[in-house]
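Undergrad: Quick one, structure for this:
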Amino acid sequence: MNRAFRKYHRILALIIFLPITLTVLTGMAATIIKEWPIDTGISARFLLKIHTGEIFKLQAIYPILNGLGMIGLIVTGLSMSGLFGKRKQPTSNDSH
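TA: Got it, this is the predicted structure:
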């Protein structure tokens, strides 16, 4: 089971790497450009169009796909971590 989650986690990570990275970097850059007096020659509006998927005409589903991808990575990652695995029950001899 752990091997299957590892496989799914790896495939999912490869698929959502670019969209998530693009979302994070453009969100950070747009905030920096809007809040700090830095002239980069790139408008914050253009960066937000990339950030929301509007530039690709995907603004209706881009955030949902990013969110589903991240939820998938969280689920597969947590399942591999063993945090929610079966715990051994103490035997009656251990309590004495």
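Undergrad: CA only for contacts and neighbour counts going forward, please
TA: Noted.
Undergrad: Residue 33 is in what secondary structure piece?
TA: helix 2-35 (DSSP states H and E).
Undergrad: want to put them side by side, so please do this one too:
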Amino acid sequence: MKRSFRKYHRILGIIISIPLMLTVLTGMLATFVREWSLSIGVSASFLLSIHTGEIFHLEGIYPILNGIGLIGLLATGLSLSGLFGRKTRQNPKN
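TA: A predicted model of the protein is given here:
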């Protein structure tokens, strides 16, 4: 069971890493451009359109896909951690 979860966790991690990294980086850069008036040659509105998926016409589903991917990674990661595994009770010998 753990072997299949490891496989799914690895595949899901690779797939979800690109959109999550894009979301994180564009969100940070948009904040830098707006709040700190950092000039990087790209407008904050363009960065936010990438951040929300609007530039790819995915603004309605992009956050949902990011969320589903993260929930999948959390579920497989927690199952691999052994937090929810069966614990055997050892009976003390009298």
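Undergrad: Got a TM-score for the pair?
TA: With the length set by TM-score structural alignment, normalised by the length of the second structure, the two chains reach a TM-score of 0.94; 94 aligned residues with a C-alpha RMSD of 1.1 Å.
Undergrad: how about the helix holding residue 33 of the first structure: buried residues?
TA: By 16 or more other C-alpha atoms under 10 Å, the buried positions in helix 2-35 of the first structure come out as 5, 8-9, 12-13, 16, 19-20, 22-23, 26-27, 29-30, 33.
Undergrad: before we move on, what about stretch 71-81 of the first structure?
TA: 72, 73, 76, 77, 79, 80.
Undergrad: Distance check, residue 28 of the second structure against residue 92 of the second structure.
TA: 56 Å (C-alpha to C-alpha, to the nearest Å).
Undergrad: that older thread, distance between the helix holding residue 33 of the first structure and the chain's centre?
TA: Mean C-alpha position of helix 2-35 of the first structure versus that of the full chain (C-alpha atoms, centre = their mean, to the nearest Å) differs by 5 Å.
Undergrad: before we move on, what about stretch 28-40 of the second structure?
TA: With C-alpha atoms, centre = their mean, you get 23 Å for stretch 28-40 of the second structure.
Undergrad: ok, residue 85 of the first structure - contacts?
TA: By C-alpha atoms under 8 Å, 6 or more residues apart in numbering, the contact set of residue 85 of the first structure is residue 79.
Undergrad: how close does it sit to residue 71 of the first structure?
TA: Applying C-alpha to C-alpha, the value for residue 85 of the first structure to residue 71 of the first structure is 19 Å.
Undergrad: Please apply the same query to residue 60 of the first structure.
TA: 18 Å.
Undergrad: related to what we said a few turns ago, what's the average distance for the next helix or strand after the helix holding residue 33 of the first structure when superposed on the second structure?
TA: Next in sequence after helix 2-35 of the first structure, counting helices and strands by DSSP H and E, comes helix 44-52. Following superposition, helix 44-52 of the first structure is found to deviate from the second structure by 0.5 Å on average (mean C-alpha distance after the TM-score superposition for the first structure).
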